[in-house]
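**Student:** this is the structure alone, sequence omitted:
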């Protein structure tokens, strides 16, 4: 018996191309192939995240880059089908790094066991209750130090996995929330479904004028998922002592030469706090944060949106490419198992 996996063949300088990856067919490991402490996972869901683009670059970052010839890294969710680890039983559903692959081997306690939470779809464990939801929560509560009622919070990438949750958390805290998204459908989604106060369409010819009008009272907190020109505009709109949550810069990831920032010195006279963060630094807080997010969902205060794509493992590269083209509304997840 064999399975398919997708390996990285090139470090892309701009967009992801077919030559970036290669499909491989290899034998499915048996229990005899496992070492003590190992467990075999049949992958069901793969999380597609902007951070994967940086991990393909070959450049050292907060996590080691994917090496050429290795299975493309990705977080996901699957079922334990063989085990030589007493902590992981056959049938357990686990979440962690699985890669672009139909099967993955876990070691010791690499993966988190997923509890069955009534009313919570399994895919939410990769979205609002996964790394993107955790990232949104920590940015709002950890980096920004919480949101005060009446503050103005600006969120870019507002219809994406992290931005959609961050904006809702700010709204729950009593803020006026301005979201930036691409296209009428996404703008309608964040206002009509998620409750954002204002939606700005960055694809609109009037975007800069609309941005200036929407932010004329200033911005107290900016949750940045895109970088580039919008970050520059937010710096000019910032109030004194604004907090900038530097989460990502998806508008820059596929550029050979990232756009320069012209207004970064606004941090000095405006005394702006601009801080980046990696949510995995705060893993000890994950159970507490997940409990909080799950409680908000059960109370109907927080909504989850999944952009689900189903197909063979060989379709993952094209799905990842579409993420950087703005194809998703909410969290993009790729489903490998039609029986899930």
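**Tutor:** Cool, got the structure. Since this is a predicted model, take the numbers as computed values, not measurements.

**Student:** from now on I want contacts and neighbour counts done on CA atoms only, so please keep to that.
**Tutor:** OK.

**Student:** any idea which element the residue nearest to the spatial centre of the chain lies in?
**Tutor:** Note on the chain: the residue nearest the mean C-alpha position is residue 132, at 4.1 Å, using Cα atoms, centre = their mean. Applying DSSP states H and E as the criterion places residue 132 in helix 131-138.

**Student:** distance between that helix and the chain's centre?
**Tutor:** 8 Å (Cα atoms, centre = their mean, to the nearest Å).

**Student:** contacts for that helix, please.
**Tutor:** The contact list for helix 131-138 (Cα atoms under 8 Å, 6 or more residues apart in numbering) reads 126-128, 161-163, 165-166, 169, 278-279, 286, 289-290, 293.

**Student:** which among those gets closest to residue 60?
**Tutor:** Residue 60 has its nearest neighbour among the contacts of helix 131-138 in residue 278, at 14.5 Å by Cα to Cα.

**Student:** put this beside the first:
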């Protein structure tokens, strides 16, 4: 069996382009003892992958040049030499950016199929994406009942989960920013945000002040830049920030100026804490129980933007960086069906 795989061949300067990648076909060897072969159904493309394309120190090693990239994926076992991974099992793993994955069974986690829920949900609302929202809001920002919560990038996979979880946990007011009028309508009409605004229409500082006249208590930051600056202005005393991402700066060249109001951290007694979800994997069992309940009760919903074809994975990734997705951006490979 052959596997179509995508490799990084040069490190981007600024925005990545198609020329930074190449597609190769690899012939897979016979399975060894304890190995499985998986035909991927869906691949995940995520903002953090942009950072891994730079050869700099981070919380995960950079992608190696001329080697197949990795990332979240969900698929079905098509051949197995592991009793715990029978043929037909649905599994999640980190061997994305390819249509067929093969490795030791320990790299694949068997999950159950849920009626009416696509397996792609294990890359979003049932996976690391929503776990990021869950722990960022509770463990990092320590949201309390009655808090006013502001979420940047709120129409994305993480942001839309944050807003809904905040509502379930008793937030007094939930506010989100997004990049188009359509996404703003989605936040208030589908996801239950009390207020939302299009950050492209006018300064974020002005729009946040209008949306939160009594200030904010929690900020979940997916964007950085002018959104973080606006939050620092709007915070009530003792406000808390969960710093999850800074997508506004991922493709900049050179240094990026910091907020001009950092003194508010001192004068208002604010807490800004960065985090990565890998440090909170011990919370996954409780998250899975809670999120499964919320989904079954209809208290949480989700959107996906699906790009079809392994050959379009790079374009899906670039589109996600441009903000073309609503909810989770995934690539449908569909080999096992």
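**Tutor:** Sure thing, it's come through. Quick caveat: nothing in here was measured; it's all calculated off a predicted structure.

**Student:** could you pull up the contacting residues of the equivalent of residue 37 of structure 1 over in structure 2?
**Tutor:** Aligned by TM-score structural alignment, residue 37 of structure 1 pairs with residue 34 of structure 2. Contact analysis of residue 34 of structure 2 by Cα under 8 Å, 6+ apart lists 80, 81, 82, 104, 105.

**Student:** from residue 335 of structure 2, how far off is residue 324 of structure 2?
**Tutor:** For residue 324 of structure 2, the distance to residue 335 of structure 2 equals 25 Å [Cα to Cα, to the nearest Å].

**Student:** was I right about residue 20 of structure 2 contacting residue 6?
**Tutor:** No: the pair residue 20 of structure 2 / residue 6 is not scored as a contact, 10.4 Å apart, by Cα atoms under 8 Å.

**Student:** which one of those two has more residues nearby?
**Tutor:** Neighbours per residue, other Cα atoms under 10 Å: of residue 20 of structure 2 and residue 6, the larger number sits with residue 6, 24 against 16.

**Student:** confirm that one sits in a strand?
**Tutor:** Yes: under DSSP: H, G, I helix; E, B strand; the rest coil, residue 6 of structure 2 falls within a strand.

**Student:** so it makes contact with residue 95?
**Tutor:** No: taking contacts as Cα under 8 Å, residue 6 of structure 2 lies outside contact range of residue 95: 11.1 Å.

**Student:** please identify every residue contacting each of the two.
**Tutor:** Common neighbours of residue 6 of structure 2 and residue 95 (Cα under 8 Å, 6+ apart) are residue 69.

**Student:** give me the nearest residue to residue 226 of structure 2, chain neighbours excluded.
**Tutor:** Spatially, and ignoring its direct neighbours in sequence, residue 226 of structure 2 is nearest to residue 204 (6.6 Å; Cα to Cα, 6 or more residues apart in numbering).

**Student:** map residue 263 of structure 1 across to structure 2 for me.
**Tutor:** By TM-score structural alignment, residue 263 of structure 1 lines up with residue 261.

**Student:** in three-state terms, label that match for me.
**Tutor:** coil.

**Student:** dump the residue contacts of it.
**Tutor:** By Cα under 8 Å, 6+ apart, the neighbours of residue 261 of structure 2 are 229, 232, 233.

**Student:** would you mind measuring from it to residue 232 of structure 2?
**Tutor:** Taking Cα to Cα as the measure, residue 261 of structure 2 falls 7 Å from residue 232 of structure 2.

**Student:** so what's residue 318 of structure 2 up against?
**Tutor:** Counted by Cα under 8 Å, 6+ apart, residue 318 of structure 2 has contacts 16, 17.

**Student:** and it, what helix or strand is that in?
**Tutor:** Element membership of residue 318 of structure 2, judged by DSSP H and E, is helix 313-321.

**Student:** and for residue 41 of structure 1?
**Tutor:** strand 38-47.

**Student:** what segments of the stretch 101-250 of structure 1 are strands?
**Tutor:** 103-107, 112-113, 152-155, 176-181, 198-201, 219-224, 238-246 (DSSP state E, counting those that start in this stretch).

**Student:** for the third one, packing partners?
**Tutor:** It refers to strand 152-155 of structure 1. If you count contacts as 3 or more Cα pairs under 8 Å, 6 or more residues apart in numbering; DSSP states H and E, strand 152-155 of structure 1 packs onto helix 161-172, strand 176-181, strand 219-224.
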